[in-house]
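In: Next comes the sequence, and after it the predicted model I'd like to discuss.
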Amino acid sequence: MSAKDRAGARAADPRQRRANAGSTILVTGILVVVSVYFLVPAYWIVVAATKTTEDLFTTNGFWFAPTTHLTENVTRVLTYDDGIFLRWFANSVLYAGIGGLVATLFAAAGGYALAKYAFRGREAVYGLVLGGVLVPATATALPLFLLFSELGLTNSYWSVLIPSVVSPFGLFLCRIYAAATVPDTVIEAARIDGAGEMRIFATLGLRAMVPAMVTVFLFQLVGIWNNYFLPLIMLADPDLYPLTLGLNNWYAQVERLPEFYELTTGGVLVSTVPLVAAMFVLQRFWRGGFTEGAVKE
């Protein structure tokens, strides 16, 4: 009996069908629980951003108040203190956008080189990168502060941007992806045709590594956008704050001025919009990457 026939016989077995149905229900249930775990906080932020401070404490936390104040809250967020929120927003876009883009390019170039070039010490470099993946960012924040302090770069854009352009995980991922998706035969054919190494990397390597690069970019974008500890120790000027520091600064004043609850919840809602938009825009590159190498029978 062929493998196809055996698979058909197992599919016809009622016990096998019940086992498959049970597994499907279990997996679906786990996914539903995980989805609720992640979506409930986002839902609460949407609801809270539509309320006044009084409504936050007198109405159901998971349902809207009789009167919606979303427009007023967002307007106050954008105009408070001469629009300081917009300054924090622009800083976060600068840190996360430039940091994520440069880190992705560096990771792609380094991963491609480690995957496609044989040189002495390659495995040692790769092992060092793996070690960097295991080191938490909080462990390196204080040494970075001392180093940047000696260089006179603290309390500047560079103190947050420079550490953001390094992604050990991104280099690790790009190395694996380049080894699997960029054929050596195609590289050799390009060399025979007279293409230089930079042109091969730009025209063949980068195109094949797009799904991995999108993944690295999104990880860096989210990581830098939500980074709190590094800007906290590096920055003293509120005009240089990213959204994480700015919103925390607002939240620290809620006991003295309760209206800051409205500013904080509205600011958190607005701050999530770029991340959601980036996910929806870039997910199509993942779908394209999943079909690479697929064969039709």
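Out: Perfect, thanks for sending it. Numbering: from 1, shown residues only.

In: CA only for contacts and neighbour counts going forward, please
Out: OK.

In: Would you tell me what the next helix or strand after the helix or strand hosting residue 89 is?
Out: Here residue 89 sits within helix 70-116, counting by DSSP states H and E. For helix 70-116, the following helix or strand on the C-terminal side (DSSP H and E) is helix 122-134.

In: List the buried residues of the helix or strand that that following helix is followed by.
Out: Once the chain leaves helix 122-134, the next helix or strand it forms, by DSSP H and E, is helix 137-151. Buried residues in helix 137-151, counted by 16 or more other C-alpha atoms under 10 Å: 141, 144, 145, 148.

In: take a look at this one as well, against the first:
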Amino acid sequence: MNSLTEASRLADTSSPRLPAGTRAPRQPRRRAGGNETSLTSRTMVTAILLLATFYMVLPVTWLLFASTKNAQQLYGGTIFDFTDFSLPQNIADIAARSDGIFFAWMGNSILYASVGAVIGGLISVAAGFAFDKYRFRGRNKLFGFVLVGVLIPNTATVLPLYMLFAPLGLTNTMWAILLPALCNPFSVYLARIYSQAYIPDETLEAARVDGAGPIRSFFSIALPMIMPGFITIALFQFVAVWNNYMLPLVMLTSERLFPVSLGMSLWQGYTRANPEFAPLVITGSLLSILPLILAFVLLQRYWRAGMTEGAVK
């Protein structure tokens, strides 16, 4: 009996006492079927991702198979079949059509997109850096105009640009495509975000103390630090200029200056009267996406790092 009393006394002294009028905290309960709910969620997410992947990959797969067919096989056979491989012949027909004008279109697109990506991306990064690191009168108002420009679709600016370029004699020239590619409001907005994430103010202050001016600070310090963001912006601009259709349609009349997007649209119009153009259009469309795939594959470690850094910040 004494041992039982002693044990109960020790238990009372060892357990913490709560103040009067308070309740002991409830122990968290484990939800029944928690593992099943988590498994169901993962299954649903995986299914949605598989459907999205199938939706995006199926057109490219169809394009790959259809580019191996001639006109008779394209309209009268099965697309997903490699029994008759006509891709080399289709490429040869593209090269022979109009003295190889397709490759001139590809060269024009590479020129327009490269200038827009490199020079336009550099201008956007410099503008975003200036908006972030420098204090000047009207900075917030000017950046507000940049944000308004992000909201305006590019197709809405085509006719005003034509009215500006026509009196200067710039229509039906490469400058009508190159000059608009040098300015992209969304790239400026994105560059300011990357500047805030990558470039510490203390580093620029130390450079100013050492005697570096604004231009040297940007090219020697800021640009190397923001290089992943610059690559990401350049890729965005490359794709945007490559896929641009409305601006060349309004500005250009000479077929030799057409980008590949406008050239494929021209050939697509010919297929109504001449079905023999259909394999050329399909094979040309396949060839036209190869530079985009190549650019993303070669620069993926840069733009993936840039997008991850932007998401974390």
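Out: Structure received. Predicted, not measured: the structure shown is a model, and the values here were computed from it.

In: circling back: can you list the buried residues of helix 137-151 of the first structure in a markdown table and add distance to residue 263 of the first structure?
Out: Below are the buried residues of helix 137-151 of the first structure laid out as a markdown table (distance: C-alpha to C-alpha, whole Å):
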| residue | distance to residue 263 of the first structure |
| --- | --- |
| 141 | 29 |
| 144 | 32 |
| 145 | 31 |
| 148 | 33 |
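
In: between the residues you listed, which is nearest residue 28 of the first structure?
Out: Among the buried residues of helix 137-151 of the first structure, residue 141 lies closest to residue 28 of the first structure (C-alpha to C-alpha), at 40.1 Å.

In: you'd agree that closest one is up against residue 230?
Out: Yes. Counting by C-alpha atoms under 8 Å, residue 141 of the first structure touches residue 230, with 5.9 Å between them.

In: Need the residues touching each of the two.
Out: Jointly contacting residue 141 of the first structure and residue 230 under the rule C-alpha atoms under 8 Å, 6 or more residues apart in numbering is no residue at all.

In: Please, which helix or strand holds the spatially most central residue of the second structure?
Out: Residue closest to the mean C-alpha point of the second structure, counted by C-alpha atoms, centre = their mean, is residue 236 at 4.3 Å. Using DSSP H and E, residue 236 of the second structure sits within helix 227-242.

In: How about the contacts made by residue 125 of the second structure?
Out: Remark: with contacts taken as C-alpha under 8 Å, 6+ apart, residue 125 of the second structure is in contact with 187, 188, 191, 192, 230.

In: Just send the residues you listed back as a markdown table, with distance to residue 85 of the second structure too.
Out: Output for the contacts of residue 125 of the second structure, formatted as a markdown table (distance: C-alpha to C-alpha, whole Å):
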| residue | distance to residue 85 of the second structure |
| --- | --- |
| 187 | 43 |
| 188 | 46 |
| 191 | 46 |
| 192 | 50 |
| 230 | 41 |
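
In: From those residues, pick the one nearest residue 260 of the second structure.
Out: residue 187 (23.7 Å).

In: and the closest one, what pairs with it in the first structure?
Out: Taking TM-score structural alignment, the alignment pairs residue 187 of the second structure with residue 170 from the first structure.

In: now swap in residue 85 of the second structure and tell me
Out: That one, residue 85 of the second structure, aligns with residue 68 by TM-score structural alignment.

In: Kindly provide the distance from its match to residue 278 of the first structure.
Out: Distance of residue 68 of the first structure to residue 278 of the first structure, given as C-alpha to C-alpha, to the nearest Å: 28 Å.

In: Same question for residue 286 of the first structure.
Out: 13 Å.

In: cool, and residue 221 of the first structure?
Out: In terms of C-alpha to C-alpha, residue 221 of the first structure sits 9 Å off from residue 278 of the first structure.

In: Looking at those two, which is more packed in?
Out: Using other C-alpha atoms under 10 Å, the more surrounded residue of residue 221 of the first structure and residue 278 is residue 221, with 27 against 14.

In: residue contacts, the aligned partner of that one in the second structure?
Out: Mapped onto the second structure by TM-score structural alignment, residue 221 of the first structure lines up with residue 238. Neighbour list for residue 238 of the second structure: 113, 114, 116, 117 [criterion: C-alpha under 8 Å, 6+ apart].

In: Aligned counterpart of the second one in the first structure, please.
Out: Yep, that's residue 114 of the second structure we're talking about. By TM-score structural alignment, residue 114 of the second structure lines up with residue 97.

In: likewise residue 44 of the second structure?
Out: Checking TM-score structural alignment: residue 44 of the second structure goes with residue 26.

In: Let me know the next secondary structure element after the host helix or strand of its match.
Out: Assigned by DSSP H and E, residue 26 of the first structure belongs to helix 14-48. Next helix or strand after helix 14-48 of the first structure toward the C-terminus (DSSP H and E): helix 53-58.

In: can you tell me what part of the second structure that next one aligns to?
Out: Residue span in the second structure matched to helix 53-58 of the first structure, by TM-score structural alignment: 71-76.
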